[in-house]
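K.L.:
Quick one, fold the following:
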Amino acid sequence: MTTYTTIPDLNDDAESLREIRHHIHQHPELAYEEFATSTLVAEKLAEWGWQVTRGIGGTGVVGTLKVGDGPRSIGLRADMDALPIVEQTGKPYASAMPGKMHACGHDGHTTMLLGAARQLARTKRFSGTVHLYFQPAEEYGVPSGAQKMIADGLFERFPCDAVFGVHNHPGMPPGVFLFRKGAFMAAGDKVTITIEGLGGHAARPHLTVDPVVVAASVVMALQTIVARNVDPSQPAVVTIGSLHAGTANNVIPNSATMELSVRSFSEDVRALLKRRISALAEAQAASYGAKAVVKYEEGYPVVVNTDAETEFAAQVARELVGEENVVGNADILMGSEDFAFMLQQRPGSFLRIGNGAGEDGCMVHNPHYDFNDKNLPIGAAYWTRLVERYLSQ
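P.N.:
A predicted model of the protein is given here:
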C-alpha cells in the first residue's frame, strides 16, 4: 500500500518554516521588487536538490524536480509580493521596511510551498515531474506576475498537466480547506474617472464649475448601477476606493479624480458595467457643465476551476484533514486573483485555507493582518500529498 504524506510528517519542520515565514514577513518587497525573496527561494530550492530557474516574469522563480519515469507533470504556484501598507501588528517580526507589509499572506503561501519542496525532495514518493512556480506581482494589476511568467514561456518551458494554487481565507479556522468547481472568484477591473471643471476662488463659486460637487454627484450616481442596472441574480460590485481633489479650503480646484474597483462574474455583466459607468459619469458631469474622462482598464478575469481537478484536490484535503474540515462547495468570492490567467492556460484549481476566525481572523489588506503559522505544516503537507497522489506510481 502506498504511503502518502500526513501533517505529523511535517511537525519537525514547523519551527524552521516559521523562521522562514517570519524572515520574509520582516523583509517585504513590492511587485517586481522581490529580489531578496526570490533569492531566498532559489537558494532553498537549490539546497534541497531542485533544478532552479530564475528571472521568469521578472523576479519569478521556478523549481523543477523529476523523479522516476512517470509521464505526468504538475504545477504548484505561490505568490511572493507584499503591499504598500504600514504594518501595525506590533509583532516582533513586523515589517522592517517602512510602508511595505505582507498584508495578504503571500509570505505564508511562499513558505508553505517551500515546506512542500523540502518534503518532496526528501521523500521522493512520486513518479513524474513537479514544477513550483514562485510568482511575483500578484497585487500589481495588469500586467500581473502571472501574465508576465506566462509571456516568458512558463507553460512551454515548464509544462504541467494541471496547475494548483492556494490563498489563505480569514473567517475560517486554520486547516479548513475551501473548494468550488467552476467560477470561484470575480473578474476585477480598474476605472479612473477624471472630472474636468473650472477652478477659482471658494468665495465666488458662481464663476467656477466645481469638480468636487460633480465628483460627489458621480459617486452617488454610480451606486445605482448594481442596484438598478444589473440583474439581481448576478453578482457585481462597484466600489470607489479613491477620490482626490484640491489642496486648500479656499480654492475650488480645476479637477477631481476618482478610482474604482469593479467586480463581476460574467462577461455580459462585465460589459454592462463598463458601458454604464462610462455613460453615467459622462452624462452626470455634463449636467453640471463639466467633463468626465473615463479610463477603463480590464484586469484579472474570473477564476474558473475545472471540475475534475477541483474534485481531486478536495479529495486529497479530505484524506489529510478529514471531511469535517473541507468545504466542498464554498461561496463565490468577489475578490480577484491573477491565478485566473494560469487557469486559462491549463486545467486546475484555486483553493482556500482558513486563516482564523473571530478576533484571529483579521481581513487581508489590513495593517493588523498576519498569516497564521498553524497553516505552515498543514499547507506543506497538503501540497506534498497532492503531488504524491497526482503523480502516484
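K.L.:
For the rest of this, base every contact and every neighbour count on C-alpha atoms.
P.N.:
Noted.
K.L.:
Could you report the neighbour count for the closest residue to M363 other than its chain neighbours?
P.N.:
When the adjacent residues along the chain are set aside, M363 lies closest to P170, with 5.8 Å between them (CA to CA, 6 or more residues apart in numbering). Using other CA atoms under 10 Å, P170 is surrounded by 23 other residues.
K.L.:
so how far is Q88 from P170?
P.N.:
Distance check for P170 against Q88: by CA to CA, to the nearest Å, it reads 18 Å.
K.L.:
cool, and G328?
P.N.:
If you go by CA to CA, the gap between G328 and Q88 works out to 34 Å.
K.L.:
just E138 next, same as before
P.N.:
Taking CA to CA as the measure, E138 falls 22 Å from Q88.
K.L.:
Look at the two and report which has more neighbours.
P.N.:
Counted by other CA under 10 Å, E138 and Q88 do not tie: E138 has more neighbours, with 26 against 13.
K.L.:
Quickly note the distance from that one to Y32.
P.N.:
The span separating E138 from Y32 equals 10 Å under the rule CA to CA.
K.L.:
Need the overlap of contacts for the two.
P.N.:
Common neighbours of E138 and Y32, using CA atoms under 8 Å, 6 or more residues apart in numbering, are 81, 145.
K.L.:
One more sequence to fold, the one below, so I can look at both together:
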Amino acid sequence: MTDLEFVTTHRRYLHAHPELSMNEFNTTRYIKEVLNSLNIEYTTPLNTGVIVELDGNSDTTIGFRADIDALPIHEENDTEYRSLTDGVMHACGHDGHTAALLLFVKRCHDLKNNGLLKHNCVFIFQPSEETMAGAKQLIDAWGGSMKMDAVFGVHLMPDEDTGLYLYRDDEITASATEYRFYITGQSSHVAQKHKGVSAVEALMYVAREVSQIQQYHLDGLNRNIVHVGQMNAGEAINTVASNAYLEGTIRTYEADDLNTVTRQMDKIRQSAQLLYGVDVALKFNEGYPATKNSPELKTVVDQAVKNINGTSVLNDKPYLFGEDFSFYREIAPSYFIFVGAKDDSKGFNSSLHTARFDFDEHVLMNVADYFEEIVKVF
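P.N.:
Modelled structure (predicted):
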C-alpha cells in the first residue's frame, strides 16, 4: 500500500464513521487497530483518544497533535465515503488530521526500527477539540508524563490553495468563550399585562446592549467579536413572557479585552434586573485561550516548509477561529499552522464547518511530509 493509499483508506473510513466530542469510541478503536497492525504500542489516558511515544536518538522530545472528533452537521456531499451517521459529519478536517498523523507515526516507526529516528516523538490523537477542551482534559489526565520540548499542530484550510502553509508568530487563533443569559420574569394574560414582568422586554434590552460592547467598550484597533448566536422567549401568543434566553460567543486575542467584555456583560445583567424587575443569570464557559505560536520555533517551521517545496504565507493577522491546541502551550513551546486544501478545479472549496466540506487526500501527504521535516530540522 502506497502512502497515498494509506491516508486515503483511513481518512475515508473515518469520514464515513464520524463521532461527536468525547464519544469517539469507534474512532479510537479504529486508530488502535491501525497501530496494532503496525506493531506500534500506545496508551489511552482518557476514555477516547490515543497517545503513541517513540524513542529516538536524542534527549529531545517533540509532540505532534491531531484532533479526532466530528461536528453535529448533516453532510450534503454525494460521495461513496459520505457520513453514514445522520446529523454528524467530519466538516472540519479532523478525519484528515488523524489519517495524516497515522501515516507520520508509521514513517517514524520505520525510521526507529532502522535506528534513524532523530528525536523522541509523541503522537497525540486528541478527542473533543470542538467542545469541552479535549486538549486540557488530556493534559490533566496525562499529568507529569507529558514532557516535551515542543509541540506542533496543523489544521486544513479550504479557503487557501493547496501548497500554501499559513502561519504567524504569537496569536494565530482567537480565544473562544461562550456566554448565556437566562432571564426570568412573571407571566400574565396579555389583557392584564401590567400584572406581569416581561422577560421579552428585558431580552431586547440585553440583546441591544450586548451588541454595542464591541463598538463602544473595546479598542477599535484590536480584533474582537462579540456575537449573539441565538435567543428565544415566551410561552404563548397571548401571555406576557416569563422566560427568555440569549447565547453567543466571544472571540478575542487579548486577555484584557475578554475581561472587559465579561465585566460589561455583568453590568448589563445587573441593569436589566433593575430596569425591568426580572431575574437574570449570566454564565460563561471556561473557553479556549488564544493560540499563540512560540517565535523561537518559527525558523524550524520555515525550514520544514522550504524542504518540502511548500509556499510559506506569513499572515498579517490571526484567524478568529477558536482552537484548543492553545492549551499545549502550557506544557511546552508550540507552533500551529494552517495547510491549504482548496482546489477549485476539483470542486474542493467549501469552507470549514459547512455541509459540503471535502478535500483531496493528496493534501494529507503535505501534512505528513511537513511533520517529518520538523523532526529532521529540529
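K.L.:
The residue nearest in space to the middle of the second structure and E24 of the second structure, how far apart?
P.N.:
The geometric centre of the second structure, computed from its C-alpha atoms, lies nearest to E323 (CA atoms, centre = their mean), at 3.7 Å. In this structure, E323 of the second structure lies at 18 Å from E24 of the second structure, with CA to CA as the measure.
K.L.:
Could you do C92 of the second structure as well?
P.N.:
Noted for C92 of the second structure: a distance of 15 Å to E24 of the second structure, by CA to CA.
K.L.:
The two: which has the busier surroundings?
P.N.:
Neighbours per residue (other CA under 10 Å) separate C92 of the second structure from E24, with C92 holding more: 25 against 22.
K.L.:
That one -> the first structure?
P.N.:
Structural alignment places C92 of the second structure opposite C104 in the first structure (criterion: TM-score structural alignment).
K.L.:
Kindly report the same for E53 of the second structure.
P.N.:
With TM-score structural alignment as the criterion, E53 of the second structure lines up with T64 in the first structure.
K.L.:
That match and W50 touch, don't they?
P.N.:
Yes. Using CA atoms under 8 Å, T64 of the first structure is in contact with W50, at 5.6 Å.
K.L.:
Would you mind telling me which of the two has more residues around it?
P.N.:
A count of neighbours by other CA under 10 Å puts W50 above the other of T64 of the first structure and W50, at 23 against 19.
K.L.:
For L246 of the second structure, give me its contacts.
P.N.:
For L246 of the second structure, the contacting residues are 180-182, 203, 207, 228-232, by CA under 8 Å, 6+ apart.
K.L.:
at 7 Å what do you get?
P.N.:
The contact partners of L246 of the second structure, by CA atoms under 7 Å, 6 or more residues apart in numbering, come to 180-182, 230-232.
K.L.:
Check the secondary structure at it for me.
P.N.:
strand (DSSP: H, G, I helix; E, B strand; the rest coil).
K.L.:
which residue sits closest to it, ignoring its sequence neighbours?
P.N.:
With CA to CA, 6+ apart as the measure, M231 is the residue that lies nearest to L246 of the second structure, at 4.2 Å, once sequence neighbours are left out.
K.L.:
so what corresponds to the one you found in the first structure?
P.N.:
Aligned by TM-score structural alignment, M231 of the second structure pairs with L243 of the first structure.
K.L.:
The helix or strand hosting that match: average distance to aligned residues in the second structure?
P.N.:
Element membership of L243 of the first structure [criterion: DSSP states H and E] is strand 236-245. Strand 236-245 of the first structure: mean distance to aligned residues in the second structure after superposition is 1.4 Å, counting by mean CA distance after the TM-score superposition for the first structure.
K.L.:
Report all helices and strands that that strand contacts.
P.N.:
helix 211-228, strand 255-264 (3 or more CA pairs under 7 Å, 6 or more residues apart in numbering; DSSP states H and E).
K.L.:
Heading C-terminal from the helix ranked longest in the second structure, find the next helix or strand.
P.N.:
The longest helix of the second structure (DSSP state H) is helix 255-276. Next along the chain after helix 255-276 of the second structure, taking DSSP H and E as the criterion, comes strand 279-284.
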